[in-house]
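[1] this one's sequence-less:
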């Protein structure tokens, strides 16, 4: 994942955070509904959850009714004997309600955590399948926010909000029906409180979805800044710009705080009204209920049961604000995650496999433009034939398209015109996994992972033996890895920050060599090495390249000497192909490119 910050899908010029309501992806119930496939394997658990919840509602209603019978019967009549059985019945119902709650939550938590785990795995797998053109457009912090915060938001709704939204609606409906049956005038008072709640909820939903999306986007931007600062800490410190970067982070954090407070204020107003409405209803019920008892329309037991049932509605009504807020956040999160799931990769795997690869690499009239700039071609009508076992060095000025050319071989990008073939098979017809086993690439900017040196080395070939690892280390002159505190089992830290640039580059080169590919691509891999180490690496690479097809991006004459032939890349196309000496003698542009290299004279001698 990259940390570039071009405009993301859904952004507008007037709102760089992507909160323009005209450009937002739809965030509604259908966003969550599209994720329903993750719940299907847990339909049994959902049925248990719903069944225990309904049983809990029945028990919750039964308790006040038993209390009513206790007050209007034995207590009113002064009979002591029936009090104990009825009291024990109330106690048993309370214990049963507690058990049902425990059982529901256990089943619920297990199912929902499984859903979150599967969803996270699918999201990560999809991110890995998306092409470089996608990752170059998206901030890594935004992707991280979706893979963590947004998934947690969906999990909380699936595990709490969705069930309680249904339970609370059923409980309010059932209790209101019982209240209407017991004493319809007061039942109507309870029923009429639903009107302002529905109206208020509709207004709340429209405002909350926008501010919720803005908060989530700003959280992603803040995560990006934090990640960039962590990865680039050496650069920040070396330039003494910690204060400047911290100020940028603080500005983004304050913006997130301001937006979050706007969200809190909106929620607070909504929840305040939800607290007031049921409490006002309780006051009205107490007033008119007392009058009803005085006039004989209600018994004391009925009033107590009525009040108890009425109070049981306070939580379902007042929690509506929490649940609706949770639902809105989940719907927004679902929309944000679906932005990724709905992105289809332009790099589609083929089905062919080369059983006996020879490594014959050909570029045939290749055109290429980056997806974000289709009208600005980087490569134009480029043709190059690299025979099996041959090594070709590509030389060109900065920005001539050398790195783009190497990225086409493992299909990090696809050509926009022409074709690239291995052994006569178009790369687009090959299985992606198979292609990337045939081709190994060592990049100019080596990427190492927060794992052991051994795991980094065997990333492209997990079955490599110790002898093969030792051989690859010798080729890349990466013997320093043996001297790490725990040898090859030493964790080298995130991005390999504990190593020097040359050490990282040599480990990355050893990783590529260890893969034993049919085609080895070296994108200026020796740029960070000193002259002595470079000479040792080049001597060893000659032996490796003798058995494989090599494509080398080079800037120095010493690296060019590794190649059998040299291709000069100018203006996005190959203009000259020949040996190093031939091009030095016959092509002035080639000689000018290498003129500053002190090894040039040695190459000519």
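    Everything's here; your move. Because the structure is a prediction, the values reported are computed rather than measured.

[2] alpha carbons only for contacts and neighbour counts from here, please
    Fine.

[3] what's the span of stretch 478-492, first residue to last?
    One end of stretch 478-492 to the other measures 14 Å (CA to CA, to the nearest Å).

[4] which residues are contacting it?
    Applying CA atoms under 8 Å, 6 or more residues apart in numbering, the set of residues contacting stretch 478-492 from outside is 449-454, 473, 498-499, 503, 506-507, 510.

[5] What of stretch 423-433?
    Contact partners of stretch 423-433, identified using CA under 8 Å, 6+ apart, comprise 348-353, 357-362, 409, 411, 419-421, 435.

[6] can you do 7 Å?
    349-353, 357-361, 419-421 (CA atoms under 7 Å, 6 or more residues apart in numbering).

[7] Any of these buried? List them.
    Among the contacts of stretch 423-433, the ones that count as buried by 16 or more other CA atoms under 10 Å are 349-350, 352, 358-361, 419-421.

[8] on contacts alone, who are the packing partners of the longest helix belonging to the chain?
    When the chain is parsed with DSSP state H, its longest helix is helix 242-294. Packing contacts for helix 242-294, counted by 3 or more CA pairs under 7 Å, 6 or more residues apart in numbering; DSSP states H and E, involve helix 184-192, helix 194-231, helix 300-312, helix 314-318.

[9] what about 6 Å?
    helix 314-318 (3 or more CA pairs under 6 Å, 6 or more residues apart in numbering; DSSP states H and E).

[10] Mind jotting down where the strands sit in the stretch 501-605 of the chain?
    Along the stretch 501-605 of the chain, the stretches classed as strands by DSSP state E, counting those that start in this stretch are 519-523, 549-553, 565-570, 573-578.

[11] In addition, the following structure is provided for comparison:
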């Protein structure tokens, strides 16, 4: 039956060229996260602007005091002008307090919501995405990049607006106070603008390199921590250390280049304002001597000009923060912009029976690659157990991964109880299908939490029953019983123990379809026999697909399918295939020899 779904190969873009940043407009993606806090944003910017106005009014009051009570001895004006100055100072303090109150909540919520959405997106993206991305790169985006954006949104963006406003207003006031000196200040601003534009382009590129190299280094650290047993067992500590050193040195050199670039720019920003101040003091003193301006005007001019030093000097820091934030937004957008090829269908699977059918199923990993699987046709009635047998690399794991839609078929379709799996919601599909893999994943949580991951409402009796079926009752004898934390990746347990806990987790889920991908490979012969005996009762009540390498595991199945060259070549009972298919007989014999070797 032809599929009603459009067929296309899964295509997840690899990370973009990491030395060339994409568009800085990615910062605009943050607008939806700021929209719920629009009134806090209005409060934040309003109080900031009022604060600028208050701070710039103080020098004008100072001019009035110098030119009035001080110069002309108008003592009656001293008290009201002094109280006005005091009131302005207190107002500025209150405005700063209100601004920071509104700012802290807004920025914290922005970071929390963005991190939550990133995590949800990472969970929703398919296997192709995670197989192409280094875990350290993903980790650095969810941690370091979000912190960079938070710092810019909480400090850099606000002061970028305030400082630009202050520069414009102060320049206008300086021209109004004494335009010849104001022109001097304007002329001094020209080289700052030119150098800032050049700095921005260079800093954006080098910031991207630093952040990507940090992600690469995080990946090496994580791999060393997870694979420490392999490293020690093969005596490769020095080799791994050298790889880490190479990455660390590369990051160090790039970071030093970044600091050098920034230091040259900041030094330039220090020199120009101070040189301009010297010129203004000299020309201003001459103007006062010629009575072109009053002493109060010169003091107000100098005070206002000094208020420009912080905006100019901070320009380097703020521009650097802006470039880093844009780079971080770009890196985060690489995740948020990735569309999942596996999406929810409209249908719910109610009371699944487990009738599983493969109809002309094919699969490839990319549009330019060849089919890994093709022309797969199977019909498994409810309660049927199928043993899937094939040589290493024949596609057994890929085939079983298509059932819970860890990958999507690129041709044909898979149905459960007549429903195309792509038409089902992922929640109902994955509640009906449970999988246990040959390389089991356990999380850094208690044994109980790992076992009940697929069925959190399971009773203690049901948990114990699942443990007994999987021959995993050793979990009750851990130091704190089932509440014992098994450590990251379950490294405190042996490979066989991890497999048995993963099997217990799959059994406890009570699925309509149970997929066992070589789940017993790490068990000794005695334990395997006990598990297989217990599994017979479980598989009798569910539809099962068992990836098998040993004859003992094959005996669990009602039917056996031989996978060769990416397709099912023979289906029958174990005895039928053993008697009529030499390739099957040879494959099982080779596996048995390997087990007993």
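    Structure received. What you see is a predicted model, and the numbers here were worked out from it, not measured in a lab.

[12] tm score of chain vs chain?
    Remark: TM-score between the superposed chains equals 0.95 [TM-score structural alignment, normalised by the length of structure 2]; 585 aligned residues with a CA RMSD of 1.8 Å.

[13] before we move on, back to that, same list (the contacts of stretch 423-433 of structure 1) but as CSV, adding distance to residue 245 of structure 1.
    Shown next, in CSV, are the contacts of stretch 423-433 of structure 1 (distance: CA to CA, whole Å):
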residue, distance to residue 245 of structure 1
349, 42
350, 45
351, 48
352, 49
353, 49
357, 50
358, 51
359, 47
360, 49
361, 46
419, 44
420, 43
421, 46
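
[14] Just give me the closest of the residues you listed to residue 106 of structure 1.
    residue 349 (42.2 Å; CA to CA).

[15] The aligned residue in structure 2 for that closest one - nearest residue in space that isn't next to it in sequence?
    Aligned by TM-score structural alignment, residue 349 of structure 1 pairs with residue 344 of structure 2. Nearest non-adjacent residue to residue 344 of structure 2, counting by CA to CA, 6 or more residues apart in numbering: residue 425, 4.6 Å away.

[16] per the alignment, that neighbour corresponds to what in structure 1?
    By TM-score structural alignment, residue 425 of structure 2 lines up with residue 431.

[17] picking that back up, closest to residue 246 of structure 1 among the contacts of stretch 478-492 of structure 1?
    Using CA to CA, the contacts of stretch 478-492 of structure 1 come closest to residue 246 of structure 1 at residue 498, 23.4 Å.

[18] Give the equivalent position in structure 2 for the closest one.
    So, by TM-score structural alignment, residue 498 of structure 1 is matched to residue 492.

[19] got it, and residue 61 of structure 1?
    Per TM-score structural alignment, residue 61 of structure 1 is aligned with residue 56.

[20] now the strands of the stretch 501-605 of structure 1 as TSV including mean neighbour count?
    Converted to TSV, the strands of the stretch 501-605 of structure 1 look like this (neighbours: other CA atoms under 10 Å):
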stretch	mean neighbour count
strand 519-523	26
strand 549-553	27
strand 565-570	23
strand 573-578	17
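
[21] Distance to residue 256 of structure 1 for these - can I get that in a markdown table?
    Converted to a markdown table, these look like this (distance: least, CA to CA, whole Å):
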| stretch | distance to residue 256 of structure 1 |
| --- | --- |
| strand 519-523 | 41 |
| strand 549-553 | 44 |
| strand 565-570 | 47 |
| strand 573-578 | 48 |
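
[22] ok and the longest helix of structure 1 relative to helix 194-231, angle-wise?
    Angle, helix 242-294 of structure 1 to helix 194-231, by axes from the mean of the first three to the mean of the last three CA atoms, to 10 degrees: 160 degrees.

[23] so where is helix 242-294 of structure 1 in structure 2?
    Under TM-score structural alignment, helix 242-294 of structure 1 corresponds to residues 237-289 of structure 2.

[24] ok so, going back, residue 291 of structure 1: which of the buried ones among the contacts of stretch 423-433 of structure 1 is nearest?
    Among these, and counting by CA to CA, the member closest to residue 291 of structure 1 is residue 349, at 77.6 Å.

[25] got the residue ranges for the strands in the stretch 301-450 of structure 2?
    356-363, 373-380, 385-390, 411-416, 419-420, 433-436.

[26] To residue 556 of structure 2, which of those strands lies closest?
    strand 385-390 (7.4 Å).

[27] mean deviation (superposed) between that closest one and structure 1, please.
    Once fitted to structure 1, strand 385-390 of structure 2 is off its aligned match by 0.4 Å on average (mean CA distance after the TM-score superposition for structure 1).

[28] re earlier: who wins for neighbours among the contacts of stretch 478-492 of structure 1?
    residue 506 (31 neighbours; other CA atoms under 10 Å).

[29] wait, doesn't that one sit right on residue 476?
    Yes - using CA atoms under 6 Å, residue 506 of structure 1 makes contact with residue 476 at a distance of 5.3 Å.

[30] Make sure the match of residue 61 of structure 1 is indeed in a strand.
    No - assessed with DSSP: H, G, I helix; E, B strand; the rest coil, residue 56 of structure 2 is helix; it does not lie in a strand.

[31] Just give me the neighbour total for it.
    Neighbours of residue 56 of structure 2 (other CA under 10 Å): 20.

[32] what separates the nearest residue to it once chain neighbours are set aside from residue 417 of structure 2, distance-wise?
    Nearest residue to residue 56 of structure 2 in three dimensions, chain neighbours excluded: residue 304, at 6.9 Å (CA to CA, 6+ apart). For residue 304 of structure 2, the distance to residue 417 of structure 2 equals 78 Å [CA to CA].

[33] Can you pick out the residue with more neighbours from the two?
    Remark: of residue 304 of structure 2 and residue 417, residue 304 carries more neighbours, 22 against 17, as counted by other CA under 10 Å.

[34] Would you mind finding the match for that one in structure 1?
    In structure 1, residue 304 of structure 2 lands on residue 309 (TM-score structural alignment).

[35] repeat for residue 382 of structure 2
    Aligned by TM-score structural alignment, residue 382 of structure 2 pairs with residue 388 of structure 1.

[36] pretty sure its match contacts residue 361?
    No - between residue 388 of structure 1 and residue 361 there is no contact under CA under 6 Å: 7.4 Å.

[37] Just give the nearest non-adjacent residue to the residue minimising distance to the centre of structure 2, would you?
    By CA atoms, centre = their mean, structure 2 has its centre lying nearest to residue 142, at 3.9 Å. Spatial nearest neighbour of residue 142 of structure 2, chain neighbours left out: residue 115 (6.2 Å); criterion: CA to CA, 6+ apart.
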